[in-house]
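Novice: Got a predicted structure here, sequence first:
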Amino acid sequence: MAQNQQVKAHRSGRPGAVSRWMQQTMNARMMRKIRRGRATFMGMHVLILNTVGHRSRRPRETPVSWFPGGDDAWLIVASGGGSQDPDWYVNLMAHPEQAAIELAGGDAVPVAPHRLDGADREEAWERITAAQPRYAKYQGKSDRRFPVVRLTRR
């Protein structure tokens, strides 16, 4: 039975139970480090994205890498989630008015998310992949176009 559930999760484009457990464990560890003042991971800036569940409306926290997006703005890429957008992105877009970020060692800052499209997305994508070529590699392995979101201070 458990094996059938794992196969079903894999076919649906969603991570299986073991993969989700590993991700949750690593996310919790990374968030502790960010809150203690660690600003980078694997050469990338990281922050904690605070959202609420799109159905449950329960608080959610996710460590996410970010890139400079201009004055008081941060760019994030919804690259995880397999063949579907990651849960954090779905939550962020469902309840944008409740979004906040925590930078290394800092308090939560309310932000407004804006999904970038067209030339704005392309310009941001070029800057992101120039800074971290691994994102172009990730995109090349996916059948969906990764959303790029600009977070601005509210």
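Specialist: Sure, I can see it. What you are looking at is a predicted structure, and each value in this text was computed from that prediction instead of being measured.

Novice: drop to CA atoms for contacts and neighbour counts, all remaining ones
Specialist: Fine.

Novice: quick one: stretch 133-152 to chain centroid distance?
Specialist: Taking the mean C-alpha point of stretch 133-152 and that of its whole chain, the gap between them comes to 10 Å (C-alpha atoms, centre = their mean, to the nearest Å).

Novice: ends of that stretch, how far apart?
Specialist: Distance between the two ends of stretch 133-152: 24 Å, counting by C-alpha to C-alpha, to the nearest Å.

Novice: what comes up buried for that stretch?
Specialist: For stretch 133-152, burial by neighbour count (16 or more other C-alpha atoms under 10 Å) applies to 135, 146-152.

Novice: go on, stretch 94-104?
Specialist: Under the neighbour-count criterion of 16+ other C-alpha under 10 Å, stretch 94-104 has 94-96, 98-104 buried.

Novice: And stretch 55-72, by the same measure?
Specialist: 60-69.

Novice: Could you pick out which of those residues are located in strands?
Specialist: Judged by DSSP state E, the subset of the buried residues of stretch 55-72 located in strands is 60-68.

Novice: Longest helix in the protein, please.
Specialist: When every helix of the chain is counted residue by residue (DSSP state H), the longest turns out to be helix 17-35.

Novice: which other residues reach the very next helix or strand once past that helix?
Specialist: Along the chain past helix 17-35, the next helix or strand (assigned with DSSP states H and E) turns out to be strand 40-41. In this structure, residues lying in contact with strand 40-41 by C-alpha atoms under 8 Å, 6 or more residues apart in numbering are V46.

Novice: where along this structure do the strands fall?
Specialist: Counting by DSSP E, residue ranges of the strands within the chain are 40-41, 44-52, 59-68, 73-77, 100-102, 108-115, 148-153.

Novice: also this one, for the comparison:
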Amino acid sequence: MSDDSRYIKTDISLLNQEHVARYRETNGEVGHIWNGATALLLTSIGNKSGEPRTTPLIYASDGDDYIVVASMGGAPRHPAWYLNVERNPQVEIQVLDKVMPATATTVEGPERERLWQVVTAQWPNYDQYQERTERRIPVVKLTPNT
């Protein structure tokens, strides 16, 4: 059971493609901090279109890796970006002004549990999102390619 007192009411004045555009225009000065959490831009190859698709996502850091969650607010289906990285884990991420290739990996088992704690410390709403859905929300590690 999640603690409702930790739920963050979100300001959605900067959302989706507008978020992407402002983040890119300002090298993250606008958009890196979103509702008190850190956000990055994930560009994956569209599962159906084969075209690049960019999504702003809340992230937490774990060493050199960036951890994102395929929550979609607790929707019953996985978000499109997650389906994209399942098919092609080679992605590009932008964190502030740093753009880098990375590999996306869905984490499982004890590592998932540990990283769930890391990401819910950054965005407590993930616990409530998990309660809203019967699917197990994926936790994804983005490892920069060096």
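Specialist: Okay, I see it. On a predicted model such as this, the values are computed, not experimentally measured, just so you know.

Novice: one step back: nearest to H10 of structure 1, out of the buried residues of stretch 94-104 of structure 1: which one, please.
Specialist: Taking C-alpha to C-alpha as the measure, H10 of structure 1 lies nearest A94 of those, at 24.9 Å.

Novice: re the thing from before, with the buried residues of stretch 55-72 of structure 1 in mind, which one is nearest to D120 of structure 1?
Specialist: Here the nearest of the buried residues of stretch 55-72 of structure 1 to D120 of structure 1, counting by C-alpha to C-alpha, is G69; it sits at 10.9 Å.

Novice: ok now do the alignment partner in structure 2 of that closest one, which residues does it touch?
Specialist: G69 of structure 1 maps onto D62 of structure 2 when the alignment is built from TM-score structural alignment. For D62 of structure 2, the contacting residues are V118, taking C-alpha under 8 Å, 6+ apart as the criterion.

Novice: Relative to K141 of structure 2, how far out is D62 of structure 2?
Specialist: Using C-alpha to C-alpha, which is the criterion applied here, D62 of structure 2 is 9 Å from K141 of structure 2.

Novice: Please identify the buried residues of the biggest helix by length in structure 2?
Specialist: For structure 2, the longest helix by residue count, based on DSSP H, is helix 109-122. With burial defined by 16+ other C-alpha under 10 Å, the residues of helix 109-122 of structure 2 counted as buried are 112, 115-116, 118-119, 122.

Novice: so it aligns onto which residues of structure 1?
Specialist: Aligned by TM-score structural alignment, helix 109-122 of structure 2 corresponds to residues 118-131 of structure 1.

Novice: quick revisit: among the ones in strands among the buried residues of stretch 55-72 of structure 1, which one lies nearest to M30 of structure 1?
Specialist: For those, with M30 of structure 1 as the reference and C-alpha to C-alpha as the criterion, the closest is P63, at 6.7 Å.

Novice: how long is stretch 31-50 of structure 1 from one end to the other?
Specialist: Separation of the first and last residues of stretch 31-50 of structure 1 by C-alpha to C-alpha is 11 Å.

Novice: Which residue in structure 1 aligns with E51 of structure 2?
Specialist: Under the alignment (TM-score structural alignment), E51 of structure 2 pairs with R58 in structure 1.

Novice: residue contacts, that match?
Specialist: R58 of structure 1 sits in contact with V52, where contact means C-alpha under 8 Å, 6+ apart.

Novice: Could you name the helices and strands sitting against the longest helix of structure 1?
Specialist: Under the contact criterion of 3 or more C-alpha pairs under 8 Å, 6 or more residues apart in numbering; DSSP states H and E, helix 17-35 of structure 1 touches strand 44-52, strand 59-68.

Novice: What lines up with R132 of structure 2 in structure 1?
Specialist: In structure 1, the residue matched to R132 of structure 2 (TM-score structural alignment) is K141.
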